[in-house]
Structure formats: C-alpha cells, structure tokens
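Chemist: Please work out how this folds:
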Amino acid sequence: MILDMRLRGYSESTIESYTDCMTRLTKEYMISPLKLRPKQVYDFFIKLKENKASESYLRIFYSAVTLFYKIENKSYMTKSIHLPKRVQRIPAVMNKSEVKLFLSECRSLQERTVFSILYSSGIRGSELINLKIPDIDFERKTIFISKSKTRKQRYTILSDQAANLLKNYIITYQPKDFLFYGFRDKSSHVSMRWLQASFQRIVKRAGITKKVQVHTFRHSFATHLMETGNNLIYIQKLLGHTFLSSTLLYLHADSSTFLKTISPLESISLKHIGSFGNQQQRSFDFAI
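Modeler: Now for the predicted structure:
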C-alpha cells in the first residue's frame, strides 16, 4: 500500500496518516486486514463514530481503508459503509484588528516574522516551514513555494513589512538552509508542533476568543483580499487552488457585500414610538 501511494504521488504526510489508520484497524482485531470480514470493518467504523471521532478523521480513515482494499481487489469490503454528506463549513476569519493585536503580542523577532509572512502571503504552515533562503526574492517581492499540499509550485507575494522583518530576521538568526530552522539543528526546519503551539500561546495572550488555528491566517488573507475587491482568479493563483470552487468558499466569509446590506428595521424610527407602561410591558413580555 505504501509503495502504491508513493507511485501515485501521495505526500509523505498522507502516506503516514493512511498507514496509521490501517495500523489502528489491524490492532483492533489483531489479525491481518486481509483476513477481516466486511462486517468487522463496518463495526469498526461504528465504534469510531460512537467514540466521537470527528467527521474529518472518519473521512481520512475511510479513504485509507478504501484505498487498501482497492489495491487488494477487495473493494466490496467497504461497500456497506456510508458516511454522511460533507458539511460545507465557513472558515473562521480574524479581522484586521485581531491580526494587529496578535502580531503585537509576538515576543520575539522570529515569532513576528513567521506569523507576518503567514498572514501577508496566505501560504500554509507546511509551506512556510519548508521555505529555504533562495525561495525569497526581495527585489521581485515574491515567495517561491516549491513544496505545496497539491505538489504544484507557485509564487505568492512578499509584502514590504514582511520583507523588512525577514531581512532583520536573517541578520539576527543567520539561517543556513531552511529559512526557519529547528532549535537543535540548523539543517532541519522548525516543526509544525512549534508553529501551532506558538500560535495558541499568542492567541491566549492577545485575548482572542474565536476558535482559530495557524490555518486561520490563510483564511484571513483570502477573505481580506476579497473584501478589498481583488480579482478572484488572482486570489486563486496566490493560494494555489486547483479549482476555483475552493476559492469561492471565501465568498461566504466576505463582509464587503451582502453583510453590509441595511436592515429594514433601520427605515423605521423607534424614537417616535411611546414608552411602555407597566401593563403594556407585561403584555409585550408575554407576547414575546
């Protein structure tokens, strides 16, 4: 299965994730998954659901198991498993005041540089940690993404403020290979665990109550560009989306158009309506 995934061009993170899923299924019954019956696979998914497994985890697990049995010409093993339709969720977005507050709470040049680049360029966390020094072009104000989730190379923007921070960062930290290196080894990149943990610490210090994660900066980048009237195709290219439908999701979070519609209540002047007496107030409360 692992060899087949590599031949198909799956990313290493996906290969690891799918392998973990098959390992968990194997440990559940302590026999080879090739010896399982369809009912056992079905029951295992029921158990995952009863244990409150998230929708995204169930889908990853389903994809892993389906691929495994497809490779082994046993596609019938998963035919009885039906997952609910995917719910299209509107991504959480930080407004510009929250972004400014977040960046002001960064306590090191490294933190401020990392998160400024994430927000100003819209790149993924996994793309940021794989950046190397030659990927930055200060003259053209671009960032070259050589390793992306979709395995498609692309350029995105490098803002002036992010560029200034990055120049100071390079002078101070003197990276050799990876732009943001690990604490113990300059030849390896900083971990996603560090990125996520740092993000949550800063969110807490900033007092941001929204449910946000590192990827929220990417959502915020796209939404803020859309709100300022940027071309949808340009945003798609900057994000590296293969399909425009992926970019269209941000239309739901865009407050520049339909969310600025004036409510019909604004056309009614409440100040000319008399105040409630005690009896009127009780009647009004009862009606509500």
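Chemist: From here on, just use CA atoms for contacts and neighbour counts.
Modeler: Fine.
Chemist: and stretch 36-56, how far from the chain's centre?
Modeler: Mean C-alpha position of stretch 36-56 versus that of the full chain (C-alpha atoms, centre = their mean, to the nearest Å) differs by 26 Å.
Chemist: now do stretch 155-164
Modeler: That offset, for stretch 155-164, works out to 21 Å (C-alpha atoms, centre = their mean).
Chemist: Before we compare anything, build this one as well:
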Amino acid sequence: MPLEPAEQAQLLERYNQELLVAGYSGKTLKMYGIYARQFLAHTNKPVDSIDRGDVVAFLAKKKQDTNAANATLALVHSALKFFFHSFLKKKIVEDIKVPKKAKKLPSVLTMEEVRGLIKATRFGRNRLIVEFLYASGVRVSEAAKIKLDDLDLREKIARVWGGKGNKDRIIILSTAWIKELKKQLKRRKVASPFVFSQKTTQNPISTDTIERIIREAAKKAGIPKRVTPHTLRHSYATHLLEGGENIRKIQELLGHSNLSTTQIYTHVTTDELKKVKSPLDNL
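Modeler: All right, here's what the predicted structure looks like:
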C-alpha cells in the first residue's frame, strides 16, 4: 500500500531534519523537499518497494513533461540521491547518470554599470543593500540575515555565519558603506538586530525584496542584461581579480570550498582581455 498522507508528511519532515543537520539551507533545502514530495506522489507506492526503475521513470517524466534543463535534472538527481542514500540508506540512485550541468560564464557588470545601478537605487536602506552586495560579494541569503552584531566597524570586517556548506567566513567592509550605515541607523524608526530589516518590523528583509530592489534599479539604470544579487557577487569577484587581487584571497572572501569554483572568474577576465586591440592593428 502507498504511504498514507500523515506517514508521508512525517517521512518528509524527518528528511528535512536530516538535510538541516547535514548543513543544507535556503533554496537547496526547499527544492530537495519539493522534489522528494513530487517523487513520492509520482511513484505512489511503499518506500520499501521503490527501486531504481522508479527513479529513472521519474527523471524521464521530469525531462519529458517540463523539458527540464540539465541543471534542474542534476538537482532532482542530487535530491533523490540524498533521500535514498543518506536518509533511507538505500543505494538505488548511485549508478543513474544525468547530464552534467553546463558551466556558463557568469554575467558581470562593468564598473560603469555598477555605478549606474547604485545611482538608480533609492537612497536609504535600498541603496545600502545594493552597495553592500557589491562591496562584500556575499550571497543574497547571507545579506538578508546578517546582524549588526556580526559587524566590526572599527576593523572594517564582518563575520558571515553558516554560509553555503555551513561555512563561517570573514568579509571586508567598505569605508564609505560604513559611514552611510551609521547615518541610516540613526534614522531607523524600528530597532532591529538585523542590518537590513523590514521597514515596519524587526524582521530581516526577504531575499525576494532584495531581488526586486535590484531588478527595478537595473531597469531604471537602463542596463540591458539581467541583473540579480548574484550578478553583483560575480562582479565583485571579477573586479577584484582584474585589480590584481590574489585569487586565493578572493576564494576565502567568497566562501568557496574549491579553488576551481573561483577560477571561473579568470575566464571572465580573459574575455575582457580579448577585447583589447593589438597596437599593431593600428599601424
């Protein structure tokens, strides 16, 4: 017999707890739960009787019905692999192959575009957020939950707790940003432990709100490319590298576990170098 709704809910709750203990958070935690729920609904059979064929059938249906991109299939595969291997201790996903996620060069803003984006953002909290994302290179989820206690304004550093992979790290703060932050804190109407709070409550600003702020500013600035909080993270890393900063330091500031993840920015800067015209061609 298939799982009863109450049994399925209990199973998924335990799965969610297992993910939390393993250090998963944010969108990954949410999507892993969604895909596990979809899979159980698709198979509609007892967990003990689920086999490799059921997983393959679900992945095939996902590809066929939604024309899922390789990155999505890889995420579904990872979610089910954790569900069966790490959670249920059932090795049925290990040898199932899915297309590798295509490695695309990140979209990066020019320095002029960053200036335009900041200028197009309304003064106050919103501009402070945009400046912080570019000045520190943090992920949007990290920016949303950073607290005032995490900042050391005298040393011009901040600590990011439990980043991706549950890693803590130190980030640098901009002198100009610190000066503006102090002004904004004096104008706050509602006290909050968070650096970026909602306007009328103590709660932290949502990642959706941050994304909307940046989207609207990019449109106002007339930037033709798609701009997200992660675009500012990419731009931060690329501009540091172009400025001659050591790639190992950039790796630490971004919180990358592997240097290879950071090295993608060397390809971005190489593309910029290719735009330089040889002086010989001007003769």
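Chemist: At which residues are the strands of the stretch 51-200 of structure 2 located?
Modeler: According to DSSP state E, counting those that start in this stretch, the stretch 51-200 of structure 2 carries its strands in the segments 151-152, 157-160, 169-172.
Chemist: Can you check which part of structure 1 the shortest one sits on?
Modeler: Okay, so that is strand 151-152 of structure 2. Across structure 1, the stretch matching strand 151-152 of structure 2 (TM-score structural alignment) is residues 136-137.
Chemist: outside of that stretch, which residues touch it?
Modeler: The set of residues external to stretch 136-137 of structure 1 that reach it, using C-alpha atoms under 8 Å, 6 or more residues apart in numbering, is 142-144.
Chemist: want to throw these into TSV with neighbour count?
Modeler: Putting the contacts of stretch 136-137 of structure 1 into TSV (neighbours: other C-alpha atoms under 10 Å) gives the following:
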residue	neighbour count
142	17
143	24
144	18
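Chemist: now, among these, which is nearest to residue 23 of structure 1?
Modeler: Nearest to residue 23 of structure 1 among the contacts of stretch 136-137 of structure 1 is residue 144, at 36.3 Å by C-alpha to C-alpha.
Chemist: Next up, the contacts around the closest one.
Modeler: Taking C-alpha under 8 Å, 6+ apart, we find residue 144 of structure 1 in contact with 135-136, 153-156.
Chemist: ChimeraX command for the buried members of the residues you listed?
Modeler: Those of the contacts of residue 144 of structure 1 that count as buried under 16 or more other C-alpha atoms under 10 Å are selected in ChimeraX with:
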select :135,136,155,156
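Chemist: nearest to residue 119 of structure 1, of the contacts of residue 144 of structure 1?
Modeler: Looking across those and measuring by C-alpha to C-alpha, the closest to residue 119 of structure 1 is residue 156, at 11.8 Å.
Chemist: counterpart of that closest one in structure 2?
Modeler: Mapped onto structure 2 by TM-score structural alignment, residue 156 of structure 1 lines up with residue 171.
Chemist: what's the answer for residue 2 of structure 1, then?
Modeler: Aligned partner of residue 2 of structure 1 by TM-score structural alignment: residue 16.
Chemist: Verify the stated contact: its match with residue 29.
Modeler: Yes: using C-alpha atoms under 8 Å, residue 16 of structure 2 is in contact with residue 29, at 7.4 Å.
Chemist: Neighbour count: the two, which is higher?
Modeler: Remark: of residue 16 of structure 2 and residue 29, residue 16 carries more neighbours, 21 against 16, as counted by other C-alpha atoms under 10 Å.
Chemist: ok now do that one, which residues does it touch?
Modeler: Residue 16 of structure 2 makes contacts with 29, 33, as judged by C-alpha under 8 Å, 6+ apart.
Chemist: Which secondary structure element is home to it?
Modeler: helix 5-21 (DSSP states H and E).
Chemist: tell me, what residue is most central in structure 2?
Modeler: The structure's structure 2 has its C-alpha centroid closest to residue 139; by C-alpha atoms, centre = their mean the separation is 5.2 Å.
Chemist: Show me what it aligns to in structure 1.
Modeler: Using TM-score structural alignment, the equivalent of residue 139 of structure 2 in structure 1 is residue 124.
Chemist: mind listing the helices for the stretch 51-200 of structure 1?
Modeler: Counting by DSSP state H, counting those that start in this stretch, the segments of the stretch 51-200 of structure 1 that form helices are 55-71, 96-104, 109-121, 125-129, 160-173, 192-206.
Chemist: Which strands or helices does the longest one pack on?
Modeler: If you count contacts as 3 or more C-alpha pairs under 8 Å, 6 or more residues apart in numbering; DSSP states H and E, helix 55-71 of structure 1 packs onto helix 12-29, helix 38-50.
Chemist: In CSV: these, plus distance to residue 222 of structure 1.
Modeler: CSV is the format used below for these (distance: least, C-alpha to C-alpha, whole Å):
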stretch, distance to residue 222 of structure 1
helix 12-29, 25
helix 38-50, 33
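Chemist: nearest to residue 213 of structure 1, of those?
Modeler: Of the helices and strands packed on helix 55-71 of structure 1, nearest to residue 213 of structure 1 by C-alpha to C-alpha is helix 12-29, at 18.9 Å.
Chemist: out of the helices and strands packed on helix 55-71 of structure 1, which comes closest to residue 201 of structure 1?
Modeler: Ranking the helices and strands packed on helix 55-71 of structure 1 by proximity to residue 201 of structure 1 (C-alpha to C-alpha) places helix 12-29 first, at 25.1 Å.
Chemist: tilt between the closest one and helix 55-71?
Modeler: Going by axes from the mean of the first three to the mean of the last three C-alpha atoms, to 10 degrees, helix 12-29 of structure 1 is angled at 80 degrees with respect to helix 55-71.
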